[in-house]
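Participant: Just need the structure, nothing else, for what follows:
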Amino acid sequence: MKRALNFNAGPTALPEAVLKIAEKEWLNYKGTGMNVMEMSHRSKPYEEINTQAQALLRKLLNISDDYEILFLQGGASLQFTMLPMNLLEEGKKGYYALTGSWSEKALKEAKKIGDAEVVASGKDNNYTTIPKLTDLDSLENGSYLHITSNNTIYGTQWNDIPSNLNLPLVADMSSDILCRPIDVNSYGLIYAGAQKNLGPSGVTVVILKKDLLERSKDSLPSMLDYRTHAKNDSLYNTPPTLAVYLLKLVLEWADSIGGAEALETMNKQKAALLYNEIDESNGFYSGHAEVSSRSLMNVTFTLNSKELTDAFLSEAKELGFTGLNGHRSVGGCRASIYNAVPLEHVEKLAQFMKDFRTR
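Facilitator: Now for the predicted structure:
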């Protein structure tokens, strides 16, 4: 079978090595005679999967014991609500930096819970750049500052993370977690849907500083209280067992190839191939993001006309490329080159872009 050249924005490609292991263990996971989906989440084999996944994530991102690692459901979209429900203190503000649609949605949900305010926005520039955060020392009476570290629709990414804050930094890292090393200690909370860099859809990772758990109120519904999941090792209710199992396999794969440092090297190489083709095309391809804000994960660009765009996407589809359509809100084209997208596939796309432009 010929594998697709998968550039979908999410869910997206999984490492082929991971899929082969899952295929091998599909009917009989480690001698249990069952698929992971069939076994009890209270069983020893599954508890080991859960524990190993947490340990691998802790190793790969150098997460200290000061943080809880939670495996939740509901995607990053539920975290838009769960975050302010737990961390937004009465009489204080949640501050938000707007860099695209997902940060807008996070702000919208926070406003339903309490007082939320925009501190910086790239909206006036059509989100082509990450806005500058100035006068952060003047952020008074704040519960947290929220950023979206990578913006899939617009192809921008934070490169200079806010530091020396007098309030916790919170980040939605759904589309760039583990694409490069990060200093987890700079954050109070990180959340990420798994379906771009960590595994399949269905599980959401939350990395939470333990002292922030004190903010959660007893009046919260149990399932929306971070303390519930922390106390029960993410096993309070039936977890998405297959998704957590595949998450573990992806983390094992990442560890085997050298971890976050090796992934960063590979991701920079992949991104450079496409950005170089855009920059050398003399305007045939136009990148959406300004150079200083370009994403390692989502390369967004347009062609000079709808007819050219349609022809580009049609020919690409015939050659086995999938997922190159830009988001419906901005149009154009987008190549999502997450960790599991092989370098060879990106090389083929860069060559196709060059050939199409030449013709």
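
Participant: CA only for contacts and neighbour counts going forward, please
Facilitator: Fine.

Participant: list the helices and strands the helix ranked longest in the chain packs on?
Facilitator: As assigned by DSSP state H, the longest helix anywhere in the chain is helix 259-279. Using 3 or more Cα pairs under 8 Å, 6 or more residues apart in numbering; DSSP states H and E as the contact test, the elements touching helix 259-279 are strand 286-287, strand 298-302, helix 343-358.

Participant: most packed of these?
Facilitator: strand 298-302 (a mean of 25; mean count of other Cα atoms under 10 Å).

Participant: List the contacts of that one.
Facilitator: Where contact means Cα atoms under 8 Å, 6 or more residues apart in numbering, the residues beyond strand 298-302 that reach it are 9, 151-156, 271, 274-275, 278, 285-289, 309, 326, 331-338.

Participant: in the chain, which spans are strands?
Facilitator: For the chain, strands defined by DSSP state E occupy the ranges 5-6, 67-72, 93-98, 115-121, 142-148, 150-151, 156-157, 169-172, 189-193, 204-209, 286-287, 298-302, 321-322, 333-336.

Participant: Sequence B follows; please return its structure for comparison with A:
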Amino acid sequence: MSNTVPAEPTLRPERPFFSSGPTSKFPGWSLDLLKTESLGRSHRSKTGKGRLKYAIDLSRKILGIPDDYLIGILPGSDTGALECAMWSMLGARPATVAAWESFGNVWIQDAVKQLKLKELTVLNADYGEIPDLTQVDKGDDVVFTWNGTTSGAKIPNTDWIADDREGVTINDATSAVFAQPMDWPKLDATTYSWQKVMGSEAAHGMLILSPRAIERIESYDPEWPLPKLFRLKKGDKLNRAIFEGATINTPSLLATEDYIASLEWAESIGGLDALHARADANAQLVCDWIEATPWLRNMVADPAKRTNTGVCMVFQGDWYDSLSEEDQKAVPKKIVSMLEEMHIGYDFNGYRDAPPSLRIWCGATVDHESVKRLLPWIEWAYAKVQSEFSA
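Facilitator: Modelled structure (predicted):
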């Protein structure tokens, strides 16, 4: 690449929000869209509980969740919901935890250091790869992340999950659930958070349980004590009130209204098919640009494993390779800092534990035109950074 800095682009993204979580609000979002009748009311009131139940019902409708699956609102975002599933269900039989990025490794640490599972298999892979999931024994419970938020690698399919499995599957789907089709018959406990993909306010997690998961919870009591926030049972049975609008602790009804607004927006544009199409188009645009840009490569080499949400890219080429490790880490930070100060694009640096990289969120709430306009600015900023280093 030449040290000559190209002309500054003229078109700026109208909505410069490219964070991978919390993600961009949906187009047209405004506080004026949020209903306020539930605010200042008890979450146990008819009004408050009704809005929580409406959020559950609308989630089921848009995501196509089977009628015999239960959906509950839990505290602690996706982390709270996923750990609730792990702490409530694991230990009954051997388990496999598969990870290929930062958050999946957190679940490994939970299994190893906190739950101290006696019969545990760990499947791990570097950023940009996924482990060989065909190694998962159908007799094992399995914990996995559908979509690696910090690496851009997703599972290409669910063929590795046996139809006649004996264990339960626990699926962290937080950055995939509104962007990629979920194979519900293969999923027993699925979790996500409001701020991922749909860009709603944070701190609340969703826990979706299949009949097999319900049976596991009701037939099994783990040997470790359960914190109150993880207690799903009332006596020997699942507390079904949690899945009808009651919650274990006090939720934010303002955040609930924001989540509802995002779901109603999704419904207004055509539902799940429209959400998938918007994310696919955005991701394809970025992936094609990466392929055409000689100083970048997709962090995920296999196209079948590339996400359509948080697309991650790393730097390459003679100039970049000649830099010290410290300077290589500085390159993406300088690009992001420069464009954030100019209000061109916010929060698209790679994850702190990932290799030096950029990560552009491509989910459905991001406008295609904004993504298209961001890319020339990144090229311009890269040339500026290269020129500064070479001066």
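
Participant: Redo the helices and strands packed on helix 259-279 of structure 1 as CSV? Include distance to G188 of structure 1.
Facilitator: Converted to CSV, those look like this (distance: least, Cα to Cα, whole Å):
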stretch, distance to G188 of structure 1
strand 286-287, 33
strand 298-302, 26
helix 343-358, 34
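
Participant: Which among these is found nearest to P45 of structure 1?
Facilitator: Closest to P45 of structure 1 of those is helix 343-358 (Cα to Cα; 34.5 Å).

Participant: I would like the residues contacting that closest one, please.
Facilitator: 5, 266, 269-270, 273-274, 277, 281, 284, 312, 316, 321, 337.

Participant: Which of those ranks first by neighbour count?
Facilitator: I337 (28 neighbours; other Cα atoms under 10 Å).

Participant: Quick one: the strands of structure 1 as TSV, columns for distance to L56 of structure 1 too.
Facilitator: Formatted as TSV, those follow (distance: least, Cα to Cα, whole Å):
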stretch	distance to L56 of structure 1
strand 5-6	26
strand 67-72	11
strand 93-98	30
strand 115-121	35
strand 142-148	24
strand 150-151	23
strand 156-157	25
strand 169-172	20
strand 189-193	16
strand 204-209	13
strand 286-287	36
strand 298-302	25
strand 321-322	31
strand 333-336	25
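
Participant: quick revisit: nearest to E25 of structure 1 among the contacts of helix 343-358 of structure 1?
Facilitator: L5 (25.1 Å).

Participant: E318 is in contact with the closest one, correct?
Facilitator: No: here L5 of structure 1 lies out of contact with E318, judged by Cα atoms under 8 Å, at a distance of 11.0 Å.

Participant: what stretch of structure 2 lies opposite the longest helix of structure 1 in the alignment?
Facilitator: Aligning helix 259-279 of structure 1 against structure 2 (TM-score structural alignment) gives residues 271-291.

Participant: so how far is that stretch off the chain centroid?
Facilitator: When distances are taken as Cα atoms, centre = their mean, to the nearest Å, stretch 271-291 of structure 2 is centred 16 Å away from the chain's centroid.

Participant: Stretch 153-164 of structure 2 too?
Facilitator: The answer for stretch 153-164 of structure 2 is 18 Å, by Cα atoms, centre = their mean.

Participant: what's the answer for stretch 165-180 of structure 1, then?
Facilitator: With Cα atoms, centre = their mean, you get 9 Å for stretch 165-180 of structure 1.

Participant: So which residues make contact with that stretch?
Facilitator: Stretch 165-180 of structure 1 has contacts (Cα under 8 Å, 6+ apart) with 60-61, 76, 136-137, 142-152, 162, 186-198, 260-261, 263-264, 267, 296-297, 338-339.

Participant: Map N8 of structure 1 onto structure 2.
Facilitator: Match for N8 of structure 1 (TM-score structural alignment): S19.

Participant: Same check on N237 of structure 1?
Facilitator: Under the alignment (TM-score structural alignment), N237 of structure 1 pairs with N249 of structure 2.

Participant: Quick check, that match in contact with R231.
Facilitator: No: taking contacts as Cα under 8 Å, N249 of structure 2 lies outside contact range of R231: 11.0 Å.

Participant: more crowded one of these two?
Facilitator: R231 (16 against 12).

Participant: got a list of what that one touches?
Facilitator: 84, 88.

Participant: try S88 of structure 2
Facilitator: 217, 221-222, 226, 230-232.

Participant: who's in contact with L313 of structure 1?
Facilitator: Neighbours of L313 of structure 1 in contact, by Cα under 8 Å, 6+ apart: 324-325.

Participant: Aligned against structure 2, show me the partner of it.
Facilitator: So, by TM-score structural alignment, L313 of structure 1 is matched to V336.

Participant: Give me the range in structure 2 that stretch 333-340 of structure 1 lines up against.
Facilitator: Under TM-score structural alignment, stretch 333-340 of structure 1 corresponds to residues 358-365 of structure 2.

Participant: What segments of structure 1 are helices?
Facilitator: So, for structure 1 - with DSSP H - the helices run 16-24, 44-60, 75-87, 101-113, 226-231, 241-256, 259-279, 306-318, 343-358.

Participant: now the longest one against strand 298-302, angle please.
Facilitator: Here helix 259-279 of structure 1 points in a direction 10 degrees away from that of strand 298-302 (axes from the mean of the first three to the mean of the last three Cα atoms, to 10 degrees).
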